[in-house]
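> Quick one, fold the following:
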Amino acid sequence: MNYHKRKFRAVINTANCEISSETVFEYIQEGSVLSAQYQGGQVVKGHISGLVDDQGYIEMHYHQVNQKGEVSKGMCYSRPEILSNGKIRLHEAWKWASGDISEGSSILDEI
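Sure, this is the predicted structure:
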C-alpha cells in the first residue's frame, strides 16, 4: 500500500486527542519510509516519521505544537482499511510520550 501524496482527516477520536476534523494530514512515502505534516484545529504544526509494512500497517512517531504553545510527542500504530469507495481509512492506536502519557485511538479517512 502506498500513502504517497494522500491526505487524511480525523473522523473519530478519544477525548484526550488534540487532532480533530479540522486537522489535515499530508503523507509522503518513499519506499517503506513514511513522513507527514499536519495542522488544523488545536494543532498549529505537527510532523510524523515512520515505517510502512507490506500490508500497509504503519508504525510512527509524532510531535506537534498546539494552540497553547505546548510541544508534545507520541507513538502510533495504524491499521489500514480499504473502503467501498476505494479510499483508505486508518484505525489508529496511539500513546502520548509526554504530558499525561495516556493512550487513545483515532480513525482517519482519506479525503
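> going forward, measure contacts and count neighbours with C-alpha atoms only.
Noted.
> what about the residue most central in space within the chain, helix or strand, and which?
Residue closest to the mean C-alpha point of the chain, counted by CA atoms, centre = their mean, is residue 25 at 6.8 Å. Assigned by DSSP states H and E, residue 25 falls within strand 24-30.
> Give the next helix or strand downstream of that strand.
Next along the chain after strand 24-30, taking DSSP H and E as the criterion, comes strand 33-40.
> Which residues outside the longest strand seen in the chain are in contact with it?
When the chain is parsed with DSSP state E, its longest strand is strand 71-82. For strand 71-82, the external contacting residues (CA atoms under 8 Å, 6 or more residues apart in numbering) are 56-65, 88-99.
> Please identify the buried residues of that strand?
Buried residues in strand 71-82, counted by 16 or more other CA atoms under 10 Å: 73-80.
> please give me the structure for this one as well, since I'd like to look at both together:
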Amino acid sequence: MARPLEGVVFAPVADQAPGQVGRETRFTYREEAGRIWAEYAGGDVVRGFLVGTRTGDVLDFRYVQLRPDGTTASGHCTSAVTELPDGRLRLEESWEWESGPGAGTSTVEEVPRA
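Next up is the predicted model:
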C-alpha cells in the first residue's frame, strides 16, 4: 500500500473543462483510520471539499465546490493511489458529476515539498 495521504498536496497534471479543477488547483489531503478528506482551491474553483474513505490504495469520495460565478457543483470520485519512481504519489481518478451531466478521468500528482 502506498504511504498515507496525511498532509500531501496534489495538483492536476492537466486542465479540465472551464469551471472545473485545473493545473492551478491545489488539494490538501488528510487521512485518519481509513477516512480521507481534503480542501481544495485555485483556478476555476473558489473553494472545494471532499470526504470519503480509503481501502488499500483505492479512494472513494464525494466532492462539492464553489465556482467564481457563485454556483456550486458536486459529484463522486474513485481514485487509485500509486507511487511514482521519485517517491511522490499519484491519484488516477474516475469522476462523475451528480449535480449535472458529465463524467471523466483525471490525474493529480503530489507537489514536491519546497
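> returning to that earlier point: mean per-residue distance, the longest strand of the first structure versus the second structure.
Superposed on the second structure, strand 71-82 of the first structure shows a mean distance of 0.6 Å to its aligned residues (mean CA distance after the TM-score superposition for the first structure).
> re the thing from before, what's the spacing between the strand holding residue 25 of the first structure and its chain's center?
How far strand 24-30 of the first structure lies from its chain's middle: 9 Å, per CA atoms, centre = their mean, to the nearest Å.
> do stretch 74-92 of the first structure as well
Distance of stretch 74-92 of the first structure from the chain centroid (CA atoms, centre = their mean) equals 10 Å.
> Would you mark the buried spots in the strand holding residue 25 of the first structure?
Residues 24-29 are the ones in strand 24-30 of the first structure that count as buried (16+ other CA under 10 Å).
> again with stretch 61-72 of the second structure
The neighbour-count check on stretch 61-72 of the second structure (16+ other CA under 10 Å) flags 61-67, 72 as buried.
> Now do the residue sitting furthest away from the middle of the first structure against residue 56 of the first structure, distance only.
Going by CA atoms, centre = their mean, the residue of the first structure most distant from its centre is residue 84, 21.5 Å out. Here the distance between residue 84 of the first structure and residue 56 of the first structure works out to 17 Å (CA to CA, to the nearest Å).
> cool, residue 105 of the first structure as well?
18 Å.
> and the strand holding residue 25 of the first structure, what does it pack onto?
Applying 3 or more CA pairs under 8 Å, 6 or more residues apart in numbering; DSSP states H and E, one finds that strand 24-30 of the first structure makes contact with strand 7-13, strand 33-40.
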